[in-house]
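Engineer: Dropping a prediction and its sequence here:
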Amino acid sequence: MCPPQDELVSCHSLSFSTDGTELLCGYESCVRVFTTQRPGRHCTTRTLRCGGQAQKGLIGCLAVSPAQELLCCGSYGRSVGLYPMDGGGAVALWPQLPFAPTYLRFSPDGVYLYAGGRKANHILCWDVRHPDKELFVMERRVATNQRVTFDLDPLHPWLPIMATSSGQRVFPVPWDSDDEGGDDDDEPPRRGDNGLQLWWWGGGEDPCYGDKGDNGGGHMGTCGGNMGTYGDTGDTGGGNGQ
């Protein structure tokens, strides 16, 4: 249930509209829309429903399509809903996901929607034109409840190849000090879980990597500190570079 407007409640997610005139905020089972040209508490509240079914839970992530008037809402209740920007019920609702979504992203053309979650080892992709079933699944390693983002820009200039990366920054614990001696100097540095993966989107058979199937999302290879041969190992020394 969305909290009353006169109640001081922090939103759980934020997103601007594509033209920057609206600020969308995610709350419990609803989204509030603020007009950036009019500062203040006045807003429009949108209840998230698909027919007689409501999208319940905290709306922890939002994404606005760059090419269509569509808003995507991810709930900690393990659901993702797709709504028209101008209001109305959901045009698609994906309930009972295998994880609680914490990050959503549209492709630059607005055709594909990607979702990643906390402690989830994969990213789901849907074609919004055919939302009945996910298009493909991409593997990644996330072993934390923190929000782990991803990007879709690094596409190959002429081959149907996409690169995805993940990583963690590791900071020294507060009680570590260079002034104190001890036996910890000989311990190896703590390393993050960093990796780079390449994905073949062409479908069929790739001449270099073999048959990837018909779903257009074959996994070509993995590079990274804890998952492969090359790449950043989490410290300043880089990868092992075989």
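Structural biologist: Everything's here; your move.

Engineer: Please make it C-alpha for all contacts and neighbour counts, starting now.
Structural biologist: Will do.

Engineer: Just give me the residue closest to the centre of this protein.
Structural biologist: Geometric centre of the chain, nearest residue: Y103, 2.9 Å, by CA atoms, centre = their mean.

Engineer: try this one side by side with the last:
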Amino acid sequence: ETNFFKKIHWSPDGTCILSSSNDESIRLFHLPSSALTAQDGFCLRPGEIVQDMFWYPRMHHQDPSTCCFITSTRDLPIQLWDASTSQLRASYTVMSPMEHILTPMAISFNPEGSRVYGCVDGAIYQFDVHRPGLTGKRCPTTPTRKDPSGQKGLLSCMSWNPDGSGVYAVGSYNGTVGFYTDETPGPVDLLNTGERTKGLTQVTFSPCGRYLYTTCRRGGTISCWDVRATGACLWQGCRQGDTNQRLGFSLSPDGSMLSSGDIQGHVLLWKDFLGDGRSESIEEGPHCFKAHQDAVSDAQIHPYHPLLATSSGQRHYEEPWSDTDEDEED
């Protein structure tokens, strides 16, 4: 079996879910109460591996002009899709200095929805959402490849601080998190998570903006960092995550709950987070229940209601021989 869900995202208004799968497809599913026109959702097949996707932050189903999302697909520009009609609205080409199309590992809108961002190896590209094409501004994360300053490595994930400061965090495969603004060249600060050999797969700010949660490939922990003051790791949640497959997590809108899955098909919920990023239930461990037979690739909390969406699946390999084959040989 080769097809499985890799990642899911609730829409900002909570009416539908966007998913990417191993069959190189992007699917949109609606909740039963959704008022969007295309009641049955749709499936996009870009034809290449989907690296990332991101909703327009001000999306609301009652305003069709806001119902859109961007995708990053291998060897293709960043593409802006209409979530009502599944039609392509615009493309933003990330071009290297050597004039090769680059595929961002992480993409995002800014909170206002006026810019599109794409993260590649050693640079962040910025686009005005109303100026598609080859109009991106290349912002290097280090002066030169040999310069020890700045942020090195393949930029793999990003998250905007919700406090309105204009700061966004970018995770790298060298285990660092860089903090950036549009006004400052290079990172304004750098956090070393100690995961240099594994690579970060997700960074997420807490709703208050003071804490940053991170996880990595083959990572059995989700870490909470105090990024406003000390830069220290305040808390770690443990899970069975020894896999190269990305295992996503999410926070509730008030920051009091964290959800994640593991490779055994369990969903884990850490509840009652304190103001300093620690959990009152840290001694008891998370609430855990069996949700799927395969690895839980994502567990996303609804932006407004007490709902949890999960996705699952993993690669299954046939044994090189079986008992039946041995019996036939005998």
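Structural biologist: That came through, no problem. All of these numbers come straight from a predicted model, not from anything done at the bench.

Engineer: TM-score for these two?
Structural biologist: Here the TM-score for the pair of chains, by TM-score structural alignment, normalised by the length of structure 1, is 0.69; 192 aligned residues with a CA RMSD of 2.8 Å.

Engineer: sorry, back to before: quick one: contacts for the alignment partner in structure 2 of the residue nearest to the centre of structure 1?
Structural biologist: Aligned counterpart of Y103 of structure 1 in structure 2: Q202 (TM-score structural alignment). The contact partners of Q202 of structure 2, taken as CA atoms under 8 Å, 6 or more residues apart in numbering, are S156, C157, M158, G171, Y213, T214, T215, C216, G248.

Engineer: How about the fourth one, nearest residue that isn't a chain neighbour?
Structural biologist: Excluding its sequence neighbours, the residue lying closest to G171 of structure 2 (CA to CA, 6 or more residues apart in numbering) is V177, at 4.5 Å.

Engineer: just the last one next, same as before
Structural biologist: When the adjacent residues along the chain are set aside, G248 of structure 2 lies closest to D298, with 4.5 Å between them (CA to CA, 6+ apart).

Engineer: Contacts for the helix or strand harbouring that neighbour next, please.
Structural biologist: Using DSSP states H and E, D298 of structure 2 maps to strand 296-301. By CA under 8 Å, 6+ apart, the residues outside strand 296-301 of structure 2 that reach it are 5-10, 245-252, 259-267, 307-313.

Engineer: ok, then the element right after that strand?
Structural biologist: strand 308-312.

Engineer: What range does that following strand cover in structure 1?
Structural biologist: Against structure 1, strand 308-312 of structure 2 falls on no residues (TM-score structural alignment).

Engineer: May I see the buried residues of that strand?
Structural biologist: By neighbour count with 16 or more other CA atoms under 10 Å, strand 308-312 of structure 2 contains the buried residues T310, S311, S312.

Engineer: Stretch 142-162 of structure 1 now?
Structural biologist: V142, V148, F150, I161, M162.

Engineer: Skip the chain neighbours and tell me the closest residue to the fourth one.
Structural biologist: Of all residues beyond its chain neighbours, the one nearest I161 of structure 1 is W200 (4.8 Å), with distances taken as CA to CA, 6+ apart.

Engineer: mind listing what the one you found touches?
Structural biologist: Going by CA under 8 Å, 6+ apart, W200 of structure 1 touches P160, I161, M162, D206, K212, G216, G217, G218, H219, M220.

Engineer: thinking again about what came up before, by neighbour count, which of the contacts of Q202 of structure 2 wins?
Structural biologist: Neighbour tally across the contacts of Q202 of structure 2 (other CA atoms under 10 Å): the maximum, 33 neighbours, falls on G171.

Engineer: what's the matching residue for that residue over in structure 1?
Structural biologist: G171 of structure 2 maps onto G74 in structure 1, by TM-score structural alignment.

Engineer: Past the helix or strand containing its match, which element shows up next along the chain?
Structural biologist: According to DSSP H and E, G74 of structure 1 maps onto strand 70-75. Counting by DSSP H and E, the element after strand 70-75 of structure 1 in chain order, helix or strand, is strand 79-84.

Engineer: compared with structure 2, how much does that following strand deviate?
Structural biologist: Taken against structure 2, strand 79-84 of structure 1 registers an average deviation of 1.1 Å after superposition, with mean CA distance after the TM-score superposition for structure 1.

Engineer: Would you pull up how far that strand lies from the middle of the chain?
Structural biologist: Relative to its parent chain, strand 79-84 of structure 1 has a centroid offset of 15 Å by CA atoms, centre = their mean, to the nearest Å.

Engineer: do stretch 226-240 of structure 2 as well
Structural biologist: Worked out by CA atoms, centre = their mean, stretch 226-240 of structure 2 lies 19 Å from the chain centre.

Engineer: Need the residues that contact that stretch.
Structural biologist: Residues outside stretch 226-240 of structure 2 that contact it (CA under 8 Å, 6+ apart): 191, 209-212, 220-225, 261-264, 268, 270, 276-279, 282.

Engineer: at 6 Å instead, please
Structural biologist: Contacts with stretch 226-240 of structure 2, where a contact means CA atoms under 6 Å, 6 or more residues apart in numbering, come from R210, Y211, G220, T221, I222, S223, C224, W225, D262, I263, R278.

Engineer: May I see the residues you listed organised as CSV, with neighbour count and secondary structure added?
Structural biologist: Shown next, in CSV, are the contacts of stretch 226-240 of structure 2 (neighbours: other CA atoms under 10 Å; DSSP: H, G, I helix; E, B strand; the rest coil):
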residue, neighbour count, secondary structure
R210, 18, coil
Y211, 24, strand
G220, 18, coil
T221, 17, strand
I222, 21, strand
S223, 20, strand
C224, 25, strand
W225, 25, strand
D262, 26, coil
I263, 22, coil
R278, 19, coil
